[in-house]
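[1] Could you look at this predicted model? Sequence included:
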Amino acid sequence: MTHTPKHIVAAAAYVTNDQGQVLLVKTYHRQDTWELPGGQVEEGETLEEAVIREVEEESGIVMAITGVSGVYQNTQSGVMVIMFVGKMMSGTLRTSEETQAVQPFPGSV
C-alpha cells in the first residue's frame, strides 16, 4: 500500500558574501517579496546537495555550507524547510527561469 507524503521537504539558505551582505531573490511566483533562495529537495538528493543546487540555479552563486540555522514547518502547506547558513564562494549573480531579480542586501545573523 502506497501513502501520499504528508510533508514536502525543502532547503533554503542564508548566504552571505565577504561584506556581510545576504543573497536574496525575487521569484516570478511571488513577485512582491524578496526571499532567501531555496526549493524542494529532489528524490535521491541530500539536503546539502539540494540547497547548493537551488542557490546556484536561482542566483548563479556557488555556496559553501557553514551551518544550519533551523527547521521550519508550514502546517497549512505541508512544507518543511531546513534552513542552511553559507558563504558565497564563486559565481556571478544572474537571474534564472525562476528568478526575476537577484541581489545582495545588508544583513546580519
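    Thanks, I have the structure now.
[2] from here on, contacts and neighbour counts on C-alpha atoms
    Will do.
[3] Just give the closest residue to Val81, not the sequence neighbours.
    Distances taken as Cα to Cα, 6 or more residues apart in numbering place Ala10 nearest to Val81, at 4.7 Å, with adjacent residues excluded.
[4] Distance of the residue nearest in space to the middle of the chain relative to Tyr72?
    Centroid check for the chain by Cα atoms, centre = their mean gives Gly38 as the closest residue, at 2.1 Å. The gap separating Gly38 from Tyr72 is 13 Å, by Cα to Cα, to the nearest Å.
[5] try this one next to it:
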Amino acid sequence: MPKVISSVKALILHKGKYLFLKEEFHKNDIWDLPGGKIEYGETPYNALHREVKEELNIEIEIEKSIGVWWFFSKNNKHEVICHTFLCKPKKGFTIDLTHNPAAENIFLIFG
C-alpha cells in the first residue's frame, strides 16, 4: 500500500501578482508554488510558515484556504494530499535565496 504524505503550498499574492517558482529539473522547467511536507506534530499553518521561510526567507500572512487536492507521485510509491493557501508577504519583505543551497536552480516570477 502506498504511503500518504501531507503537504502545503502557498499561493503568494503581492501587488496584484502571484509568485511562482521556476525550477530546472532534468533540463525541463517545472513551475511550482513554495511549500513542502507537513512534519509530524505540525499543523498545516505551522508547516506553511516554516516551508516559506526555508525556501524564500520571508514571513507570510495566511489569508485563507483555497483548496485541498491529492495525487500519486510519478513513481506511484506514495499519495500526496496538498493543502493550498492564499497568502501575502508581511510588510517589508525581501526575498533572499542566498541561504538556500537549491537556489541556483530557482527563479522567482511574479506573473
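    In hand now; what should we look at? Model, not experiment: these values are computed from the prediction.
[6] quick one: TM-score?
    Overlay of the two chains. TM-score (TM-score structural alignment, normalised by the length of structure 1): 0.79; 102 aligned residues with a Cα RMSD of 2.2 Å.
[7] ok, back up a step: wait, doesn't the residue nearest to the centre of structure 1 sit right on Ala12?
    Yes. Gly38 of structure 1 lies in contact with Ala12 (Cα atoms under 8 Å); the separation is 3.8 Å.
[8] Pull up the overlap in contacts between the two.
    51, 54-55 (Cα atoms under 8 Å, 6 or more residues apart in numbering).
[9] Which of those residues has the largest number of neighbours?
    Highest neighbour count within the shared contacts of Gly38 and Ala12 of structure 1: Val51, with 29 neighbours (other Cα atoms under 10 Å).
[10] does that one sit in a helix or strand, and which one?
    Per DSSP states H and E: Val51 of structure 1 is located in helix 47-59.
[11] What range does that helix cover in structure 2?
    With TM-score structural alignment applied, helix 47-59 of structure 1 matches the range 44-56 in structure 2.
[12] Mind listing what's buried along that stretch?
    44-45, 47-56 (16 or more other Cα atoms under 10 Å).
[13] That stretch vs structure 1, mean deviation?
    For stretch 44-56 of structure 2, the mean deviation from structure 1 after alignment is 0.7 Å (mean Cα distance after the TM-score superposition for structure 1).
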